[in-house]
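Enquirer: Below: sequence and its predicted model.
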Amino acid sequence: MKVSYVKNLMLQGISVRTNNENEKNEETQKIAPLWAKYDEEHIFTKTLNKANNTSFYGLYLNYESDVNGDFDAMVAVEVTKAKNNAIVIENKKYLVFKKEGELPDVSIELWKEIWEYFEKNSDYERIYGIDFEKYSKQDEVEIYISIK
């Protein structure tokens, strides 16, 4: 885990409103179907002004409150111009967690570690701004948690 600053990151994709309670149940979860829709509808190929990298992102934003409230989830790629539903992250401070393993299990495991970390640790205060997962390799995830 390390502290990092994201200076100018523009991301564009598709989103859905959900909460962690919905995501525990296969019948009510929305994030896995969102990733499937992104793939099945070839959203990547339809996205204009993509940056020259192969990373995919899972964003969590517009938090109603905290880990228990509703939030928007988005599947996205980096773009060079902010248009339509693009999200722009400028000058934000993050605590970055990284883990290797088989997807999507490694992401789920890392989120559990993050929730536990913030329950037991007060070194950093989570602000529920824009959090995101970055997938640059097939067997690795970095999760950026917005902090004060």
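Expert: On my side now, so go ahead.

Enquirer: alpha carbons only for contacts and neighbour counts from here, please
Expert: OK.

Enquirer: For the longest helix belonging to the chain, what is the distance to the chain centroid?
Expert: Assignment by DSSP state H gives helix 105-120 as the longest helix of the chain. Averaged C-alpha coordinates place helix 105-120 at 13 Å from its chain's average position (CA atoms, centre = their mean, to the nearest Å).

Enquirer: Tell me the helix or strand right after it.
Expert: strand 131-137 (DSSP states H and E).

Enquirer: Residues in contact with the longest helix of the chain: which ones?
Expert: 97, 98, 99, 100, 124, 125, 126, 140, 141, 143 (CA atoms under 8 Å, 6 or more residues apart in numbering).

Enquirer: let's see it at 10 Å
Expert: Residues from elsewhere that reach helix 105-120 (CA atoms under 10 Å, 6 or more residues apart in numbering): 67, 95-101, 103, 121, 123-126, 133, 135, 139-143, 145.

Enquirer: Nearest residue to residue 91 in space, ignoring adjacent ones along the chain?
Expert: Of all residues not flanking residue 91 in the chain, residue 7 sits nearest, at 4.3 Å (CA to CA, 6 or more residues apart in numbering).

Enquirer: Below is an additional structure, to be compared with the one above:
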Amino acid sequence: MDPLRQHQDAFRIAGLTARTTNSEERDPATARIAGLWGRFFGEHLYASTPHRNGDTRVYGVYSAYESDAHGAFDLTAGVAVTQGDGSVAIEAGDYLVFTGQGEMPQMVIATWQRIWQYFEAHPHIARRYRTDFEAYDGPDKVSVHIGVS
């Protein structure tokens, strides 16, 4: 199924952030993402983050890209906020939206595999590598928004 292209207005996310790479995430000894999410939920940050807006979804935001899919990036596990020191700004712009549903974490991993395959098959579509984000509508449903030019 092809992704939908949609315009996204800017908004902010606050939470926990880790810097990593895709190659580090493939090695359990250096992977940081699972621990970041474990801490986010373990410390109930989704419930205690100040300046929350009415959006009840949980987000994973990819930002501060060093280069492309091979370079380092920040991942922030968080919630939408109206303001806040240390919050991450999701840039306004066009995004391709890929959806996934099923058991975690296999579902989100499979969704990202579809995303990488899509961009390999469509080299004329340029990723921005500015901000991308996952929006979780519950424990088994995600929409992944990839910024494109």
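Expert: All right, it came through fine. Predicted, not measured: the structure shown is a model, and the values here were computed from it.

Enquirer: The longest helix of the first structure against the second structure, how far on average?
Expert: Comparison of helix 105-120 of the first structure with the second structure after fitting gives an average deviation of 0.7 Å (mean CA distance after the TM-score superposition for the first structure).

Enquirer: And that helix, what's buried?
Expert: 106, 107, 110, 114 (16 or more other CA atoms under 10 Å).

Enquirer: Trace the residue nearest to residue 91 of the first structure over to the second structure, please.
Expert: Using TM-score structural alignment as the criterion, residue 7 of the first structure maps onto residue 9 of the second structure.

Enquirer: How many neighbouring residues does the residue nearest to residue 91 of the first structure have?
Expert: 11 (other CA atoms under 10 Å).

Enquirer: Would you mind measuring from the closest residue to residue 136 of the first structure other than its chain neighbours to residue 97 of the first structure?
Expert: Leaving out its chain neighbours, the residue that sits closest to residue 136 of the first structure by CA to CA, 6+ apart is residue 55, at 4.4 Å. Here the criterion is CA to CA, to the nearest Å. By it, residue 55 of the first structure lies 16 Å from residue 97 of the first structure.

Enquirer: swap in residue 20 of the first structure?
Expert: Counting by CA to CA - residue 20 of the first structure and residue 97 of the first structure are separated by 19 Å.

Enquirer: higher neighbour count, these two?
Expert: residue 97 (18 against 15).

Enquirer: Map that one onto the second structure.
Expert: Counting by TM-score structural alignment, residue 97 of the first structure corresponds to residue 98 in the second structure.

Enquirer: That match and residue 147 touch, don't they?
Expert: No - applying CA atoms under 10 Å as the test, residue 98 of the second structure and residue 147 come out as separate, 11.5 Å apart.

Enquirer: any common contacting residues for the two?
Expert: Joint contacts of residue 98 of the second structure and residue 147 (CA under 10 Å, 6+ apart) are residue 5.

Enquirer: wait, what's in contact with residue 14 of the second structure?
Expert: Taking CA under 10 Å, 6+ apart, one finds 45-46, 49-52, 59, 61, 76-89 in contact with residue 14 of the second structure.

Enquirer: Three-state assignment for the match of residue 97 of the first structure, please.
Expert: strand (DSSP: H, G, I helix; E, B strand; the rest coil).

Enquirer: contacting residues for it?
Expert: Residue 98 of the second structure touches 1-5, 111-112, 114-115, 118, 134, 142-146, counting by CA under 10 Å, 6+ apart.

Enquirer: quick one on the thing from earlier: output the buried residues of helix 105-120 of the first structure in JSON lines; the columns should cover distance to residue 25 of the first structure.
Expert: Converted to JSON lines, the buried residues of helix 105-120 of the first structure look like this (distance: CA to CA, whole Å):
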{"residue": "106", "distance to residue 25 of the first structure": "18"}
{"residue": "107", "distance to residue 25 of the first structure": "17"}
{"residue": "110", "distance to residue 25 of the first structure": "19"}
{"residue": "114", "distance to residue 25 of the first structure": "20"}
